[in-house]
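Trainee: can't give you the sequence, but here's the structure:
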């Protein structure tokens, strides 16, 4: 809006107001007297442009977007802590508050027998299953302390993009009166939930099925499923949670769909089949995470493009998904999971 309010433009207007019989050339007395003020005004206009951007939700960032969202009753999701199960010597009591150490992370035993990572965010989601936990306290009889499964993944602080999307849903009143978007919003508010899909009237009048993923876009654990159930409908039909009276909510996890990829390639100069396979696997894994619970089709063209764009591949042919040269349709509750990748050198 103020992009034209430059130092030169301001100086020209100021000098125009000076009598013509006074020397107004650059480095004259009057020019030098006005220049500092013009420079400061130009900086002020730059700041005014920034202020306007921070006032409106579509261009606001950080704390300014937080303040805008707060007007609509929204708060940014804070980073949450990962929850793990553990395996310990049978019959040994591990009191709540006992601390363990593993992979530069500290974990605290909770009242429910689960281990909570003391560091919030996705760092607590590392691949720790089966590794030995080191207790920081002496526990009589403890001979076995092994990390179990990741029950609820930790998540990082919500991004500006995600908060803005929720802000639009709220101000446009898209999620109201227990409609589908409202159930989706409730489910995704629960710490550890990634995405949710809603299936109304799935088992008759008043029934709603909620299918969720965890924050890593993987199938949810039973612990997370129960947490969502307690938040939305702890006493079926009684309106004790977020769901209204008369609504019967069922919460289930999404399920994996194994995807096999095969192709023939010619490796790029100086690269091997193993290099190409590793690069292709990494690209497709990222693709599957991006489209999980958003798209219900694995497109052959997407796989072709990823192989084509791989730096370790010179040429390719005969790309197939689960043995077929066509798109693969997923059900509404399936998450794609990359299985075997077969890469053969092209003749």
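Mentor: Arrived safely, thanks for sending. Worth saying up front: this structure is predicted, and the values here are computed from it rather than measured.

Trainee: Going by C-alpha atoms from here, please, whenever you check contacts or count neighbours.
Mentor: Fine.

Trainee: By residue count, tell me the biggest helix in the protein.
Mentor: helix 29-55 (DSSP state H).

Trainee: Could you list the buried residues of that helix?
Mentor: 31, 35, 38, 41-42, 45-46, 54 (16 or more other CA atoms under 10 Å).

Trainee: With distance to residue 221 as added columns, please give the residues you listed in a markdown table.
Mentor: Shown next, in a markdown table, are the buried residues of helix 29-55 (distance: CA to CA, whole Å):
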| residue | distance to residue 221 |
| --- | --- |
| 31 | 72 |
| 35 | 66 |
| 38 | 63 |
| 41 | 58 |
| 42 | 57 |
| 45 | 53 |
| 46 | 50 |
| 54 | 40 |
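
Trainee: those helices in the stretch 151-300 of the chain, which residues are they?
Mentor: 160-171, 180-189, 222-232, 273-291, 300-308 (DSSP state H, counting those that start in this stretch).

Trainee: related to what we said a few turns ago, pick the one among the buried residues of helix 29-55 closest to residue 212.
Mentor: Minimum distance to residue 212 across those is 34.1 Å, recorded for residue 54 (CA to CA).

Trainee: so who does that closest one touch?
Mentor: Listed by CA atoms under 8 Å, 6 or more residues apart in numbering, the contact set of residue 54 reads 60-61, 64-65.

Trainee: switch to 10 Å and redo it
Mentor: Residues near residue 54 by CA atoms under 10 Å, 6 or more residues apart in numbering: 48, 60-65, 68.

Trainee: With residue 232 instead?
Mentor: Contacts of residue 232 by CA under 10 Å, 6+ apart are 183, 186-187, 190, 210, 226, 239-244, 247-251.

Trainee: where exactly do the strands run in the stretch 51-200 of the chain?
Mentor: 83-88, 99-102, 105-109, 115-117, 134-135, 145-152, 193-200 (DSSP state E, counting those that start in this stretch).

Trainee: so residue 307 makes contact with residue 280?
Mentor: Yes - contact criterion CA atoms under 10 Å: residue 307 and residue 280 qualify, at 6.2 Å.

Trainee: Comparison target below:
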């Protein structure tokens, strides 16, 4: 049953009532009016004692209420949420560094050192995460990572990164990112995201390297939008881990450097006999064709927003996407009275590595 927090005024009235009862026991011959004046007079000593007692007791109630909130992860403050999460093997993800590949050119055989600093177009630095040697044509493709975690390191493909310290065997004194660029940089995980992962782990705990373990292991280290674990990927003993980056609203295909980093992260965590394959998601576009009534610009915008939110919340890698649920979400859009959904014509059943995403929207005239 609910236990509302008493106010200071309520606690003061209770203290006054207890004082009056005590005085009546001590002085049974005193009149109730005299006792009330002695206890409730604003300038009286007993009234001051009652108010002081009530104030202290109110602070105790506040402290107890705060302590109780820390007992449950969904009401706990950040410090205690992190402790709850750790008990379940879920850890707050720090800011992750963007990774990628870049081409260096210069004198054949020149060694490019690990830890070589380069300037990013958006500010900050990238460093070579491993050394390399220019081949006979004077070229080498070497892995890079941002010097610091965060989205600042995400850089478009083909960008030129000037080298900070001159290297005599390189010409030009810059590296060029490959077509995939640098990706995977993210800010520190929010408390809301951590709580959502903790609740999923409580409801669907992993153990012994089952499919939920791979999800937790990936999400502890990488800001993924969706992740799916597929057993028997290429036969007995193999596991496929299919990953979508970006956000749930705007999922993206991970670049090879991100997949390599995830595979390296999973290698010491996986069961000894498991053969793990980290694979990029395939984004399966699902076009939407429908008529709405009333057919107005605000209603169309509301319907499209509701459909996008539904795809973000409901679509999962390799899982059936129900047409009826999509229609229900459209019906809940602000201002929509009725609609006629033409596409998709039925439920969408993606391949095991595919994620349904909202495609183009075609509007028909209402019948």
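Mentor: Okay, I see it. Remember, predicted model here, so these are calculated numbers, not experimental data.

Trainee: if we can go back for a sec, in TSV, list the helices of the stretch 151-300 of structure 1 along with distance to residue 264 of structure 1.
Mentor: Formatted as TSV, those follow (distance: least, CA to CA, whole Å):
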stretch	distance to residue 264 of structure 1
helix 160-171	39
helix 180-189	41
helix 222-232	41
helix 273-291	10
helix 300-308	10
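
Trainee: Out of those helices, the one nearest residue 80 of structure 1 is which?
Mentor: Between the helices of the stretch 151-300 of structure 1, helix 180-189 lies closest to residue 80 of structure 1; by CA to CA that is 11.7 Å.

Trainee: quick one: that closest one to structure 2 mean distance?
Mentor: Compared with structure 2 after the fit, helix 180-189 of structure 1 shows a mean deviation of 3.0 Å (mean CA distance after the TM-score superposition for structure 1).

Trainee: what's that helix packed up against?
Mentor: Packing contacts for helix 180-189 of structure 1, counted by 3 or more CA pairs under 10 Å, 6 or more residues apart in numbering; DSSP states H and E, involve helix 160-171, strand 193-200, strand 207-214, helix 222-232.

Trainee: Go through these and pick out the most buried.
Mentor: Ranked by mean neighbour count under mean count of other CA atoms under 10 Å, those are led by strand 207-214, which reaches a mean of 24.

Trainee: How about the contacts made by the equivalent of residue 207 of structure 1 over in structure 2?
Mentor: Aligning on TM-score structural alignment places residue 207 of structure 1 opposite residue 238 in structure 2. Listed by CA under 10 Å, 6+ apart, the contact set of residue 238 of structure 2 reads 230-232, 273-277.

Trainee: Now, of those, which are buried?
Mentor: For the contacts of residue 238 of structure 2, buried by 16+ other CA under 10 Å: 230-231, 275-277.

Trainee: Now compare these and name the two farthest from each other.
Mentor: 230 and 275 (11.7 Å).

Trainee: okay, and the common contacts of these two?
Mentor: Common neighbours of residue 230 of structure 2 and residue 275 (criterion: CA under 10 Å, 6+ apart): 238-240.

Trainee: with those residues in mind, which one is nearest to residue 112 of structure 2?
Mentor: When these are compared against residue 112 of structure 2 (criterion: CA to CA), the nearest one is residue 240, at 34.6 Å.

Trainee: returning to that earlier point: in JSON lines: the buried ones among the contacts of residue 238 of structure 2, plus distance to residue 33 of structure 2.
Mentor: Formatted as JSON lines, these follow (distance: CA to CA, whole Å):
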{"residue": "230", "distance to residue 33 of structure 2": "80"}
{"residue": "231", "distance to residue 33 of structure 2": "81"}
{"residue": "275", "distance to residue 33 of structure 2": "86"}
{"residue": "276", "distance to residue 33 of structure 2": "83"}
{"residue": "277", "distance to residue 33 of structure 2": "84"}
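
Trainee: if we can go back for a sec, please list which of the contacts of residue 238 of structure 2 are preserved in structure 1.
Mentor: Retained in structure 1 (both residues aligned by TM-score structural alignment, their matches' CA atoms under 10 Å) from the contacts of residue 238 of structure 2: 230-232, 273-277.

Trainee: Go through these and name the one nearest residue 355 of structure 2.
Mentor: Closest to residue 355 of structure 2, out of all of these and judged by CA to CA, is residue 230, at 13.5 Å.

Trainee: My guess is that closest one contacts residue 241. True?
Mentor: Yes - applying CA under 10 Å, one finds residue 230 of structure 2 in contact with residue 241, separated by 6.3 Å.

Trainee: which residues do the two both contact?
Mentor: Common contact partners of residue 230 of structure 2 and residue 241 (CA under 10 Å, 6+ apart): 211, 276-277, 353.

Trainee: so of those, which ones are in strands?
Mentor: Within these, membership in strands is found for 276-277, as judged by DSSP state E.

Trainee: tell me which of the shared contacts of residue 230 and residue 241 of structure 2 is nearest to residue 293 of structure 2?
Mentor: residue 353 (36.3 Å).

Trainee: how much space between that closest one and residue 306 of structure 2?
Mentor: Computed as CA to CA, to the nearest Å, the residue 353 of structure 2 to residue 306 of structure 2 distance reads 25 Å.

Trainee: quick one on the thing from earlier: more crowded one of residue 307 and residue 280 of structure 1?
Mentor: Neighbour totals were compared for residue 307 of structure 1 and residue 280, and residue 307 leads with 26 against 23 (other CA atoms under 10 Å).

Trainee: check contacts around the more buried one.
Mentor: 263, 265, 276-277, 279-281, 283-284, 301, 313-317, 319.
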